[in-house]
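In: predicted structure and sequence below. I'll ask about it afterward.
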Amino acid sequence: MNGASRDALAAARERLDALTDNTSVDAAKLADELAAVTALLDREVSLRRVLTDPAQSGDAKAALVGQVFGGQVGGETVDLVTGMARARWSRSRDLVDAIEQLADIADLIAAERDGTLDDAEDEIFRFSRIVASSTELRAALSAKIGTPAHRNAQRELLARLLGGRARPVTERLVARLVAQPRGRSLESGLEALSRLAADRRNRSVAVVTSAVPLSDGQRERLGAALTRLYGRQVHLNLDVDPSVLGGIMVRIGDEVINGTVGDRLEEVERRMAG
């Protein structure tokens, strides 16, 4: 997001944090309701255009939110969406993206409350590795055939993969992503969830790929080094790939620190060819 949309999202996230500071607010229920709002606005293009139309007054847009969603979702959800409708957005679709992000954050807040946020973050990453390694699984979960039978098949597949093996919040987040990809690939959606989980703990995520599993001591030393380098806590998601031959490759966002033997061999080959 850029410009006005980025500012509007930041303000909405602050309101969500303030709301969920009250432990009497059911964060998981809030997440489900925000997801339902996302699904409706994703379908109803004209509605989201009206709600982001700068020519419409804030009061008019707030009244429309009340008419559409009042009685369908809780008061906290209506208040959040009303505040977002009053804000300025660079694109109408940014409003829907922002509400979807708030739904995911609300679920992560629920996990934080019950002490399972770390587990959920690790489970999302491990599931993303499974998806990346299986073309058939990725195709089955990403297919856009919208028949009830197909949707049921996807739900059953996810239940076999995650049921009883992952925290409930992980199941909810992944199931929602599969059911409502909204134009994203499954891999990019899982990566976005991982970033949100890390952000919730005010830390960065480093995807570390090595030829063999790192020892506890190696993980601790690498984590400490990256924390010093970036000036904030860095969570390590570990992946093993024998093709790197040796050394490690670290990716934090768009930045890659490559110290693998394979990379060094490619550099030697480039120099020899030159």
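Out: Right, received. Where do you want to start?
In: okay, CA-based contacts and neighbour counts for the rest of this
Out: Fine.
In: so the spatially most central residue of the chain is in which element?
Out: For the chain, the residue nearest the mean C-alpha position is residue 193 (1.9 Å; CA atoms, centre = their mean). Element membership for residue 193, per DSSP states H and E: helix 186-200.
In: tell me where the stretch 151-274 of the chain has helices.
Out: Secondary structure of the stretch 151-274 of the chain (DSSP state H, counting those that start in this stretch): helices at 168-179, 186-200, 216-230, 261-273.
In: quick one: buried residues of the last one?
Out: Right, helix 261-273. By 16 or more other CA atoms under 10 Å, the buried positions in helix 261-273 come out as 261-263.
In: touching it from outside, list them.
Out: 243-247 (CA atoms under 8 Å, 6 or more residues apart in numbering).
In: check which helices and strands the helix holding residue 193 sits against.
Out: Judged by 3 or more CA pairs under 8 Å, 6 or more residues apart in numbering; DSSP states H and E, the packing partners of helix 186-200 are helix 92-113, helix 117-133, helix 135-142, helix 168-179, strand 204-210.
In: switch to 10 Å and redo it
Out: The contact analysis (3 or more CA pairs under 10 Å, 6 or more residues apart in numbering; DSSP states H and E) places helix 186-200 against helix 92-113, helix 117-133, helix 135-142, helix 168-179, strand 204-210, strand 234-240.
In: can I get those in JSON lines including distance to residue 59?
Out: Putting these into JSON lines (distance: least, CA to CA, whole Å) gives the following:
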{"stretch": "helix 92-113", "distance to residue 59": "17"}
{"stretch": "helix 117-133", "distance to residue 59": "38"}
{"stretch": "helix 135-142", "distance to residue 59": "40"}
{"stretch": "helix 168-179", "distance to residue 59": "32"}
{"stretch": "strand 204-210", "distance to residue 59": "39"}
{"stretch": "strand 234-240", "distance to residue 59": "43"}
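In: another one to put next to it:
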Amino acid sequence: MNGASRDALAAARERLEALTDTSSVDAASLAEQLAAITVLLDREVGLRRVLTDPVQPAQARADLAGRLLTGQVDGPAVDLVSGMVRSRWSRSRDLVDAVEELAATADLTAAQQANALDDVEDELFRFGRIVQSSAALRAALTDRAATVEAKTELLHRLLGGRAHPVTERLVVRLVTRPRGRSLEAGLEAMSRLAAARRDRAVAVVTSAVPLTDGQKQRLGAALAKLYGRQMHLNLDVDPAVLGGISVRVGDEVIDGTIAERLAEASRRMAG
């Protein structure tokens, strides 16, 4: 997001943080309601354009949102979205993206309150790796001809009782409501949001063999010093790297694997 939308999202995040800091607000329930509002706004293009129309007074937009949502969702969700439509948005679609992000953040907050955020982070990463390694599973989860019910049932069979309920809810939403984004991109976005709950960045670490606890601690400390913030390490084992490790933080890759050094030597020889 750029400009006005970025500022509006930042303000909405602060309001969500204030809401979920109180014991009277159920973060998981708020997440479900915000997810339902996301579906509504994504489907009703005309509505979201009216709610983000800068020509309309901010209070009139908020009043319209309140009338539409009151009785459909609880007061905290109404107040949060009404506040969001008072803000200025660069594009109407940015409002939908923002509500969707807040839904995921509320669920992750519920996991954090239950001391399960680390588990959710790890489960999202492992699920992404499972999908990446199984073409058949990825095809089933991204099949446009498959119904929402069929995909949901498949995910319940895969994750039910094996993953935290927050993980299952996040994955079900990503699969059944992709909104033009790939499953892999959605899972990465969820991982970044989870890391942000602890003011951490995510480092995807690939090694030929599992790292020891000592190696993980040293690597985490080195990356924290390099990037100036704590790191959550998503660990992947791939014998194809031959030796050493590869670290990806966002779009930046630090590759110290033997495979990459051999490839570089080959490129130099060819040149």
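Out: Noted; the coordinates are in hand. Computed from a predicted model, the values in this text were never measured in an experiment.
In: thinking again about what came up before, for residue 17 of the first structure, state which of the buried residues of helix 261-273 of the first structure is nearest.
Out: Of all those, residue 17 of the first structure sits closest to residue 263, with 43.0 Å by CA to CA.
In: that closest one maps to what in the second structure?
Out: Mapped onto the second structure by TM-score structural alignment, residue 263 of the first structure lines up with residue 260.
In: and its match, how far from residue 203 of the second structure?
Out: 18 Å (CA to CA, to the nearest Å).
In: ditto for residue 5 of the second structure
Out: Going from residue 5 of the second structure to residue 203 of the second structure by CA to CA gives 27 Å.
In: mind checking which of these two has more residues around it?
Out: With neighbours defined as other CA atoms under 10 Å, residue 5 of the second structure and residue 203 compare such that residue 203 has more, 23 against 20.
In: can you tell me what residue 215 of the first structure aligns to in the second structure?
Out: Alignment note (TM-score structural alignment): residue 215 of the first structure maps to residue 212 of the second structure.
In: contact partners for that match?
Out: residue 218 (CA atoms under 10 Å, 6 or more residues apart in numbering).
In: not counting sequence-adjacent ones, nearest residue to residue 56 of the second structure?
Out: residue 50 (7.9 Å; CA to CA, 6 or more residues apart in numbering).
In: likewise residue 13 of the first structure?
Out: residue 102 (6.8 Å).
In: pretty sure that neighbour sits against residue 28.
Out: No - at 11.4 Å, residue 102 of the first structure does not count as touching residue 28 under the criterion of CA atoms under 10 Å.
In: what about residue 223 of the second structure, how many neighbours?
Out: Counted with other CA under 10 Å, residue 223 of the second structure comes out at 19.
In: residue 124 of the first structure now?
Out: Neighbour number of residue 124 of the first structure under other CA under 10 Å is 23.
In: and what of residue 55 of the first structure?
Out: Neighbourhood size, residue 55 of the first structure [other CA under 10 Å]: 7.
In: check contacts around it.
Out: By CA under 10 Å, 6+ apart, residue 55 of the first structure has no neighbours at all.
In: distance check, residue 11 of the second structure against residue 248 of the second structure.
Out: 30 Å.
In: what does residue 99 of the second structure give?
Out: 28 Å.
In: the more surrounded of those two?
Out: More crowded of residue 99 of the second structure and residue 248, by other CA under 10 Å: residue 99, with 25 against 16.
In: how close does the helix or strand that the residue nearest to residue 56 of the second structure is a member of sit to the first structure?
Out: Using DSSP H and E, residue 50 of the second structure sits in helix 45-51. The superposed helix 45-51 of the second structure is, by mean CA distance after the TM-score superposition for the first structure, a mean 0.4 Å from where its aligned residues fall in the first structure.
In: now do stretch 105-112 of the second structure
Out: Looks like 0.5 Å for stretch 105-112 of the second structure (mean CA distance after the TM-score superposition for the first structure).
In: so residue 235 of the second structure sits right up against residue 211, yeah?
Out: Yes - under the criterion of CA under 10 Å, residue 235 of the second structure makes contact with residue 211 at 8.3 Å.
In: check the contact lists of these two and give me the overlap.
Out: residue 205.
In: show me what contacts the alignment partner in the second structure of residue 200 of the first structure?
Out: When the second structure is aligned by TM-score structural alignment, residue 200 of the first structure is paired with residue 197. Residue 197 of the second structure sits next to 105, 108-109, 112, 117 when contact means CA under 10 Å, 6+ apart.
In: please report how far residue 197 of the second structure lies from residue 13 of the second structure.
Out: Residue 197 of the second structure is 11 Å from residue 13 of the second structure, by CA to CA.
In: spell out which residues are contacts of both of the two.
Out: Between them, residue 197 of the second structure and residue 13 share the contacting residues residue 105, judged by CA under 10 Å, 6+ apart.
In: ok, back up a step: go through the helices of the stretch 151-274 of the first structure and name the closest to residue 58 of the first structure.
Out: helix 186-200 (29.2 Å).
In: mean deviation, the closest one versus the second structure?
Out: Mean for helix 186-200 of the first structure is 0.4 Å (mean CA distance after the TM-score superposition for the first structure).
In: what angle do that helix and strand 204-210 make?
Out: Put simply, helix 186-200 of the first structure runs at 130 degrees to strand 204-210, going by axes from the mean of the first three to the mean of the last three CA atoms, to 10 degrees.
In: report the buried residues of helix 186-200 of the first structure.
Out: Result for helix 186-200 of the first structure [16+ other CA under 10 Å]: buried residues 186-187, 189-191, 193-198.
In: most neighbours among the contacts of residue 197 of the second structure, which one is it?
Out: Neighbour max across the contacts of residue 197 of the second structure (other CA under 10 Å) = residue 108, 28 neighbours.
In: tell me the contacts of it?
Out: Residue 108 of the second structure touches 27-28, 31, 102, 114, 116-117, 120-121, 166-167, 170, 190, 193-197, counting by CA under 10 Å, 6+ apart.
In: stretch 238-246 of the first structure corresponds to what range in the second structure?
Out: Under the criterion TM-score structural alignment, stretch 238-246 of the first structure matches residues 235-243.
In: may I have the distance across the matching stretch, first residue to last?
Out: 15 Å.
In: can you give the contact residues for it?
Out: By CA under 10 Å, 6+ apart, stretch 235-243 of the second structure touches 122, 125-126, 129, 203-211, 216, 245-247, 255-260.
In: how does it look with 7 Å?
Out: 204-210, 257-259 (CA atoms under 7 Å, 6 or more residues apart in numbering).
In: cool, stretch 133-142 of the second structure as well?
Out: 131, 151, 175.
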